[in-house]
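**Q** have a look; sequence and predicted model below, questions after that.
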Amino acid sequence: MHLVDIGANLTHDSFDRDRDAVLARARAAGVVQMVVTGASREHSPLALQLAQRHPGFLYATAGVHPHHASEYTDECDAEMRALHAHPEVVAVGECGLDYFRDFSPRPAQRKAFERQLQIGVDLAVDGVGKPLFLHQRDAHDDFMAMMRNFDGRLGPAVVHCFTGTREELFDYLDQDWYIGITGWLCDERRGAHLRELVKHIPAQRLLVETDAPYLLPRTLKPTPKDRRNEPMFLPHIVAELARDRGEDIATTAAATTKAATGFFGLPG
C-alpha cells in the first residue's frame, strides 16, 4: 500500500527522542507522504521546519487550533500569513471550533476561526481558496454558520478527525467537503457509530490520518507499551476502514491516497 497520513502531530515532544526512527517506520509501513499538523503559534513554524527537512515526504499545515484561540492576535495573524508563503505549507489550519473543552472562550474561538478562513480566501489561486484543515467538536451549528458566511469563496475543506453524527456527516458531504477518518473508528466505546457511517463517504471525499501521537487504535495488537500512536499504524486504520466499507484494502488505500494528493496538491 501507498498511503498518505493527512494529519500527524509530529512536532509533539513525545517524538523528540526518536523522530527519525518514527519516520523510517512509517516509510517501511507504506506511508509515502505525511502532512504535519500545525495547530498553534508555537508548533506551526516547527511543522514547516520539519517539512523543509524532508522534502517530498513531509508537508505542513499552519494554523491555530481552537484550544489556542486566545493567542490569535494581529501579530499571530501576520505570522500565519508568513508561514503560508512557503510551498511546503499546504493547508490553513488546524482551525475551527471546540465547545467540548472550551479551553479558549467561545467568542475568541469564533474570531480566530473567522480570521483563518479569511487567510484561505486571501490565498486563492485562480479563484480557488487554499485548502482548509478543520476541527469541529460539539459546535456544529456555529461551525456551519461561520462556513456559510464564506460561501463561494472557500477552497476545498477537510473536517479532520471526524467523530460526529450522521446528520453532521451529511451536512459536510452536502458541501462537498472531505472527511478525515482516524483510529477513533477502532474505539468500541466512542467510535462504534462510525463503523456504519463510513460506508456513506464517497471514495473521492475520504481521507485517512493517525492524528499521532493521539488516538492509538484500540484494536491494535500488541499495544505499544507507551500507548503512543504513530504513522506506521495507518495501515491498521485503513484495514479496519476497508472492512467497514465492504472493500478490499487495496481499493480503500488507493482511493484515499488519490483523494489526499488531489486535495493538498501533492506530487503523485
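**A** The structure has been received and is ready for your questions.

**Q** drop to CA atoms for contacts and neighbour counts, all remaining ones
**A** Fine.

**Q** from the chain's centre, how far out does the longest strand along the chain sit?
**A** Secondary structure of the chain per DSSP state E: the longest strand is strand 89-98. Centroid displacement of strand 89-98 relative to its chain, using Cα atoms, centre = their mean, to the nearest Å, is 8 Å.

**Q** then stretch 259-268?
**A** 14 Å.

**Q** for stretch 254-264, same thing?
**A** Chain-centre distance of stretch 254-264: 13 Å, with Cα atoms, centre = their mean.

**Q** what's downstream of the longest strand of the chain, the next helix or strand?
**A** helix 106-122 (DSSP states H and E).

**Q** can you check what angle separates the longest strand of the chain from helix 106-122?
**A** Here strand 89-98 runs at an angle of 150 degrees relative to helix 106-122 (axes from the mean of the first three to the mean of the last three Cα atoms, to 10 degrees).

**Q** ok, how many other residues are close to the residue lying closest to Glu88 once chain neighbours are set aside?
**A** In this structure, Glu88 finds its nearest non-sequential neighbour in Tyr59, 5.2 Å apart by Cα to Cα, 6 or more residues apart in numbering. When neighbours are counted by other Cα atoms under 10 Å, Tyr59 registers 27.

**Q** which helices and strands sit right next to the longest strand of the chain?
**A** Under the contact definition 3 or more Cα pairs under 8 Å, 6 or more residues apart in numbering; DSSP states H and E, strand 89-98 sits against strand 58-62, helix 106-122, strand 132-137.

**Q** deepest of the ones you listed, which one?
**A** Compared across the helices and strands packed on strand 89-98, strand 58-62 shows the largest average neighbour count, a mean of 29 (mean count of other Cα atoms under 10 Å).

**Q** just checking, next helix/strand downstream of that strand?
**A** Counting by DSSP H and E, the element after strand 58-62 in chain order, helix or strand, is helix 74-83.

**Q** let's bring in a second model and compare:
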Amino acid sequence: MIDIGVNLTNQRFDKDRVEVIERAKSLGIQQLLITGTNVEESQKALALCHEYQQQWQDCLYATVGIHPHDADHVSADYIEQLQILAKDDVIKAIGECGLDFNRNFSAPAQQIKVFNEQVVLAEQLQMPLFLHQRDAFEPWFNTLTPYFNRIPAMVSHCFTGNADELKQCLDAGMYIGITGWLCDERRGQILRDIVSHIPLDKLLIETDAPYLTPRTIRPKPKSSRNEPSYLPYIVAEISKITGLDQDEIACQTTINAKRVFNLP
C-alpha cells in the first residue's frame, strides 16, 4: 500500500515520527507521500525525506505547494522557491493546491490567483497536481479545464464531493483520493453512496494524517491523531461498501500511485 497524503511535518508527530513511520512499514505501507502546504512546510517535507533516506530507502517522498488557506501569505517569489524545491528527485507533485471557500482563511480572489499560478507551474515542470477543493467546485474545475491534456496527472485529494462532481472529475481523467472521511457515516454518507462509481484504476488511498482518523477503528484509539498505519481501515471500508477484495484494492491503488507519482 501507498499513503499518498500524510502531513508528516505536523507538530503532532514531533515526539514519535520515527515510530509512526515504523508502524506504517510494519503493516505493509511501502511508501508515504508527505504533503507540502506552503513553502516552509514543503521545505520541511523535503528535509524529512532526506533525513530518513538512508534508514528507509525509497520510502518517503513529498509534494511542494501552497494550500489555499496559505494563499494570502505567499511571498513575491514563492513560485521560484517551489520551482527550486521541485528539482529534487524526491518531490513528486505540485500541491497541495486548490480552492477552499468553506472557511476562506485566504481571500477567494487570492486563492484563485495562487492556484492558477501553481497549475501553470505544474504544466511547465510536467509534474502531477495534488489538488484540494472544498465548496468551490465550479471555479476550481474551470481553472483546471484548460490543462486536462497538458499536465501528466491530477489527483483530487481527499474527495468529498457529490455524484455529479465525481463524474466530472473522472470524465476529465482525474484520480480520486479516498480518506477516512469514507469511514464516517455522519459526514461521509454522500461519499459512501458514490465510492462504487470510482473505477479501480482511478482510485488512490490516503490518510491525510494527523486529520480524519477513521471512525471504524476498534478498539477506538486513545489519541484522536490519525497516522499512516490506519490506512488499512480505509481499504477495509472501501471493500465493505464496494464488494471488492481488500488485496485487490491494496494492489491496484499501489500500482496507480506508482504510475501517478513516478515512484520506484
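**A** In hand now; what should we look at? Given the structure is predicted, the values throughout are model-derived calculations rather than measurements.

**Q** so which residues make contact with the longest strand of structure 1?
**A** Identification of contacts with strand 89-98 of structure 1 by Cα atoms under 8 Å, 6 or more residues apart in numbering yields 37-39, 48, 59-67, 83-84, 106, 109-110, 112-113, 116-117, 119-120, 130-139, 143, 264-265.

**Q** show me what Phe101 of structure 2 lines up with in structure 1.
**A** Counting by TM-score structural alignment, Phe101 of structure 2 corresponds to Tyr99 in structure 1.

**Q** residue contacts, that match?
**A** Arg106, Arg137, Asp138, Ala139.

**Q** and if we set it to 6 Å?
**A** Residues near Tyr99 of structure 1 by Cα atoms under 6 Å, 6 or more residues apart in numbering: Asp138, Ala139.

**Q** distance of the equivalent of Leu82 of structure 2 over in structure 1 relative to Ile237 of structure 1?
**A** Mapped onto structure 1 by TM-score structural alignment, Leu82 of structure 2 lines up with Met80. Met80 of structure 1 is 31 Å from Ile237 of structure 1, where distance means Cα to Cα, to the nearest Å.

**Q** number of nearby residues for the match of Leu82 of structure 2?
**A** Per other Cα under 10 Å, the neighbour tally for Met80 of structure 1 reads 24.

**Q** so which residues of structure 2 form helices?
**A** For structure 2, helices defined by DSSP state H occupy the ranges 17-26, 39-51, 78-86, 108-125, 137-144, 163-171, 189-194, 231-242, 246-261.

**Q** nearest to Thr207 of structure 2, out of the ones you listed?
**A** Thr207 of structure 2 lies closest to helix 231-242 among those, at 5.9 Å (Cα to Cα).

**Q** residue range for that closest one in structure 1?
**A** With TM-score structural alignment as the criterion, helix 231-242 of structure 2 aligns to 234-245.

**Q** with structure 2 superposed, average distance for the matching stretch?
**A** Stretch 234-245 of structure 1: mean distance to aligned residues in structure 2 after superposition is 0.9 Å, counting by mean Cα distance after the TM-score superposition for structure 1.

**Q** who's in contact with that stretch?
**A** Outside stretch 234-245 of structure 1, the residues that reach it (Cα under 6 Å, 6+ apart) are Gly183, Arg195, Lys199, Thr210, Asp248, Ile249, Thr252.

**Q** go with 7 Å
**A** Applying Cα atoms under 7 Å, 6 or more residues apart in numbering, the contact partners of stretch 234-245 of structure 1 are Thr182, Gly183, Arg195, Glu196, Val198, Lys199, Glu209, Thr210, Asp248, Ile249, Thr252, Ala253.

**Q** in structure 2, what sits opposite the fourth one in the alignment?
**A** Residue-level alignment of Glu196 of structure 1 against structure 2, with TM-score structural alignment as criterion, gives Asp193.

**Q** then the second one?
**A** Taking TM-score structural alignment as the alignment basis, one finds that Gly183 of structure 1 is matched in structure 2 by Gly180.

**Q** so how many other residues sit close to its match?
**A** Look at Gly180 of structure 2: counted by other Cα under 10 Å, it has 26 neighbours.

**Q** ok, now Arg228 of structure 1?
**A** With other Cα under 10 Å as criterion, Arg228 of structure 1 counts 15.

**Q** swap in Ala82 of structure 1?
**A** Using other Cα under 10 Å, Ala82 of structure 1 has 12 other residues around it.

**Q** where's it relative to Tyr59 of structure 1, distance?
**A** 16 Å.

**Q** again with His84 of structure 1
**A** 12 Å.

**Q** circling back: quick one: map the residue nearest to Glu88 of structure 1 onto structure 2.
**A** In structure 2, Tyr59 of structure 1 lines up with Tyr61, judged by TM-score structural alignment.

**Q** quick one: contacts for its match?
**A** Contacts of Tyr61 of structure 2 (Cα under 7 Å, 6+ apart): Leu32, Leu33, Ile34, Cys49, Val90, Ile91, Lys92.

**Q** now with 8 Å?
**A** Tyr61 of structure 2 sits next to Gln31, Leu32, Leu33, Ile34, Leu46, Cys49, Val90, Ile91, Lys92 when contact means Cα under 8 Å, 6+ apart.

**Q** do Gln53 of structure 2 as well
**A** Cys59, Leu60.

**Q** touching, the match of Leu82 of structure 2 and Gly63? I think so.
**A** Yes - using Cα atoms under 8 Å, Met80 of structure 1 makes contact with Gly63 at a distance of 6.5 Å.

**Q** need the counterpart of Ala24 of structure 1 in structure 2.
**A** Matched to structure 2 by TM-score structural alignment, Ala24 of structure 1 sits across from Glu22.
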